[in-house]
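*Asks:* Fold the following and give me the result.
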Amino acid sequence: MAIPERAPAPAAEPAHWLPNFCSWPVLFALIVIGELVALIVVLAASDVSVPSWQSLGVASLFVQWLAALWAVSLCKLRPLLLRLQPWMGEFVAVTLALVATTGLSWLVFVLDQNLRFGLVDASADVVRFVLRNGVICALVVGAVLRYFYVQEQWRANVQAEERARFDALQARIRPHFLFNSMNVIASLIRARPAQAEAAVEDLADLFRAALGRADAQTTLGEELDLARGYLRIEELRLGSRLGLEWDVAALPRDVELPPLLLQPLVENAVYHGIQPLPQGGTVSVLGRVEPAALVIEVRNPCPPPAARRGGGNGIALANIRSRLALHYAGRAALLVEDQAESFVCTLRLPLPG
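*Replies:* Model (predicted):
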């Protein structure tokens, strides 16, 4: 069983002080912030009177045009701004917003005074009107840039934590498993050389996956093959004490997913379930496709609670849950049923598209 080499996934974009204003999440956040600013401006200017829908509509149109102009400018100029020092780039970004706000404010004031649209108070002064909008713009733009900067830093911290957790999972390939596997392979070399060669290939595939890039993607078929290879090695070591049941024919093998989601589950099933039982037991890997999800169950018998091994199992499960949360944003889950004589882990992954 050989897992084909896959091109590494592109590294995640590093965090910057300036977000990507060409992305839909940032544009949507900017639209929402702009609408809130328009509502606050209308409410603040209304004093005790009830603001009209017309006033809110005019203010929203003005603010959204400014936000769109600013977003397009930062979207196009982002590569250039990121080459500057952060303080200089922020100064340019704020200056762009101020120039757009003051220019558009002056244009609106002049057109309204000449065409009698009634959008601006007739008694208002152009300098005061433009200055007021400029001050509001400077305060809001400063807050928006700070908000997006904090978001970028949070995203970078989450990704760093995910990489650290994945490195910890990679380091969990237990030394005694390696030594036991090598001893089994050594004992098979003369008597059953074909089995020894197959075990070496399975072991190489397992360590290739464990030592791979944290940001690489794999497929469900490769994860299933990796789990089968691991269980074949354990089957050589445990002999008839380890029974296997596979029912995964319904699963699509080409679905992409983060690596090392399934192998730690079958490893825990053997280490915490089968190995402590003198009579052994059967590890069952069952898969099915539901309307919106792929479901994979790993079942194993386990000793009574008082005789169970402590540590390790909870760490691996928490690790997988954290990686699912990061990659699928709440659309995937790992459910655990810890019963008196059995242990069931259910992995639910969203269907692509």
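*Asks:* alpha carbons only for contacts and neighbour counts from here, please
*Replies:* Noted.
*Asks:* what about the strands in the stretch 101-250 of the chain?
*Replies:* For the stretch 101-250 of the chain, the strands defined by DSSP state E, counting those that start in this stretch cover 218-219, 242-247.
*Asks:* which stretch among those strands comes nearest residue 229?
*Replies:* strand 242-247 (12.1 Å; CA to CA).
*Asks:* now for the closest one, which elements pack on it?
*Replies:* Using 3 or more CA pairs under 8 Å, 6 or more residues apart in numbering; DSSP states H and E, the elements in contact with strand 242-247 are helix 220-238, strand 281-289.
*Asks:* For residue 188, which non-adjacent residue is spatially closest?
*Replies:* residue 196 (5.3 Å; CA to CA, 6 or more residues apart in numbering).
*Asks:* From the structure, what's the count of residues near that neighbour?
*Replies:* Residue crowding around residue 196 was assessed by other CA atoms under 10 Å; the count is 21.
*Asks:* One more: the one 3 residues further on?
*Replies:* Using other CA under 10 Å, residue 199 is surrounded by 24 other residues.
*Asks:* one more to line up against the first:
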Amino acid sequence: MLATGVIITESLSEETRRPGALELMVDWKKQLLTEKKPLQTGEEGNFLPDFYRGQGLGDLLLFSFALTVTILLAKTGLTGFDWTLFSLVFLLVVGVALTSALVLSLCEPFLRSTHQIRSAILAIVIVMIIVAMSVLLAQQALVFAMLKDRVDLGVALDMVVLAVIPVGVSLRYFSVKQKMYVEKNAAREAGIQAHQASIRPHFLYNALNVIASLIVSDPEKAERAVEDLSELFRDVMTGSPSLIPLREELSLCRRYIALEKLRLGGRLEIEWQIGDYGEDVKIPSLTLQPVLENAVYHGIQLLHGGGKIEVRIRRTGDWVHIDVQNPRNPRLQHNKGHKMAIKNVRYRLRAHFGPSARVGSKVTGSHYTTHISFPVKVYKL
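*Replies:* This is a model prediction of the structure:
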């Protein structure tokens, strides 16, 4: 059920406030100067995909199929192609490939700790040992079934020699693909961080001017404003997690609105219609705040009498829908700012939730509405 709409008339409650403005500002400055975290993709040191978790298994099966066809065509040609023999050889090749993938995944911590060339050589040696053992076991099975007289070590050696080139090529392929995957993740993360850092400077200037004017007339309110501003910019500047619970984003937005109310006073009202969206919903940090800033900057601020912003949040199945509506003055509009904010939010949502995430806007009479829809499940590259 939707919660009853509430018009904000005051700043933060005591539960959402922080211990002290000075302490927060010092902590913010300290983190900015000392925390220089490199980009983390989670897979920088991986030499190969994580086969154990299913990465690259499709390519592995395709390689196995192509290798089997190549071996049989080289041996029998098109006219003598035997599907029964193909099935047996394909099962052997797939077994070797999957076993190799499992062993390489188990050895992954050690492979990551050594030089890449040494890792590649070791990986090839591991696969060659598995090939030799698989061929010997297959021959032993044929001997046990009385389809072969004895185990021939020469056959195992021949298969090892023949497998060197395709194994080396496939490992090189997976290595290059993994590198491209990591670089794509790093580029995506860099884009997310760049967009996250693009909060408008004019908001900071306006907020500081408001705080300066309150220091003499209302020191307590000025202190609350500094706490709100410190918390807001700590999230922007110190690398907060890319995805945060939606409730934290809403808390941040309430702090932002509290700051704007100090500047606009009774001209700014806001109504929150928040449904039961669930505890598992996460959203990119600072996604909803720029939309609210647009509603203030392009809507409320341009109206002499101000107006009311309406925020509606609901969940339908595995999708979350957010609507932000504000009044507008058709004669005074900063259309470029609207488009930049929409583009910013769309980029960050699609980076996390894939191309199905939607961000759009529409004008209905004297109101402007921004609509955001995204799935609960995070998109995987």
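*Asks:* Which among the strands of the stretch 101-250 of structure 1 is found nearest to residue 297 of structure 1?
*Replies:* So among the strands of the stretch 101-250 of structure 1, strand 242-247 is nearest, using CA to CA, at 9.8 Å.
*Asks:* what does the closest one correspond to over in structure 2?
*Replies:* The alignment of strand 242-247 of structure 1 onto structure 2 (TM-score structural alignment) covers residues 268-273.
*Asks:* centre of the chain versus that stretch, how much separation?
*Replies:* Distance of stretch 268-273 of structure 2 from the chain centroid (CA atoms, centre = their mean, to the nearest Å) equals 30 Å.
*Asks:* With stretch 211-228 of structure 1 instead?
*Replies:* Relative to the mean C-alpha coordinate of its chain, stretch 211-228 of structure 1 is positioned 17 Å out (CA atoms, centre = their mean).
*Asks:* swap in stretch 369-380 of structure 2?
*Replies:* Its chain's average C-alpha position is 12 Å from that of stretch 369-380 of structure 2, according to CA atoms, centre = their mean.
*Asks:* For it, could you pull out the residues that count as buried?
*Replies:* 369, 370, 371, 372, 373, 374, 375, 376, 378 (16 or more other CA atoms under 10 Å).
*Asks:* Tell me which residues are up against it.
*Replies:* Applying CA atoms under 8 Å, 6 or more residues apart in numbering, the external contacts of stretch 369-380 of structure 2 come out as 280-282, 291, 318-326, 349, 351-354, 356-363.
*Asks:* Among these, which lie within helices?
*Replies:* 291, 349, 351, 352, 353 (DSSP state H).
*Asks:* From those, pick the one nearest residue 216 of structure 2.
*Replies:* residue 291 (32.1 Å).
*Asks:* what's near enough to touch the closest one?
*Replies:* 324, 341, 342, 370 are the contacts of residue 291 of structure 2 under CA under 8 Å, 6+ apart.
*Asks:* Need the counterpart of it in structure 1.
*Replies:* For residue 291 of structure 2, the residue aligned by TM-score structural alignment is residue 265.
*Asks:* ok, back up a step: among the contacts of residue 291 of structure 2, which two are most distant?
*Replies:* 324 and 341 (13.0 Å).
*Asks:* Compare those two (neighbour count), which wins?
*Replies:* A count of neighbours by other CA under 10 Å puts residue 324 above the other of residue 324 of structure 2 and residue 341, at 22 against 19.
*Asks:* distance of that one from residue 295 of structure 2?
*Replies:* 8 Å (CA to CA, to the nearest Å).
*Asks:* Ok, residue 313 of structure 2 next?
*Replies:* Counting by CA to CA - residue 313 of structure 2 and residue 295 of structure 2 are separated by 16 Å.
*Asks:* okay, the two: which has more neighbours?
*Replies:* residue 295 (24 against 19).
*Asks:* Quick check: closest non-adjacent residue to the more buried one.
*Replies:* residue 326 is the one closest to residue 295 of structure 2 (CA to CA, 6+ apart), at 5.7 Å.
*Asks:* Can you find the partner of that neighbour in structure 1?
*Replies:* In structure 1, residue 326 of structure 2 lands on residue 300 (TM-score structural alignment).
*Asks:* Looks like its match contacts residue 286 (just checking).
*Replies:* No. Residue 300 of structure 1 is beyond contact range of residue 286, at 11.5 Å (criterion: CA atoms under 8 Å).
*Asks:* Which among the helices and strands packed on strand 242-247 of structure 1 is found nearest to residue 211 of structure 1?
*Replies:* Proximity to residue 211 of structure 1 (CA to CA) singles out helix 220-238 among these, at 13.4 Å.
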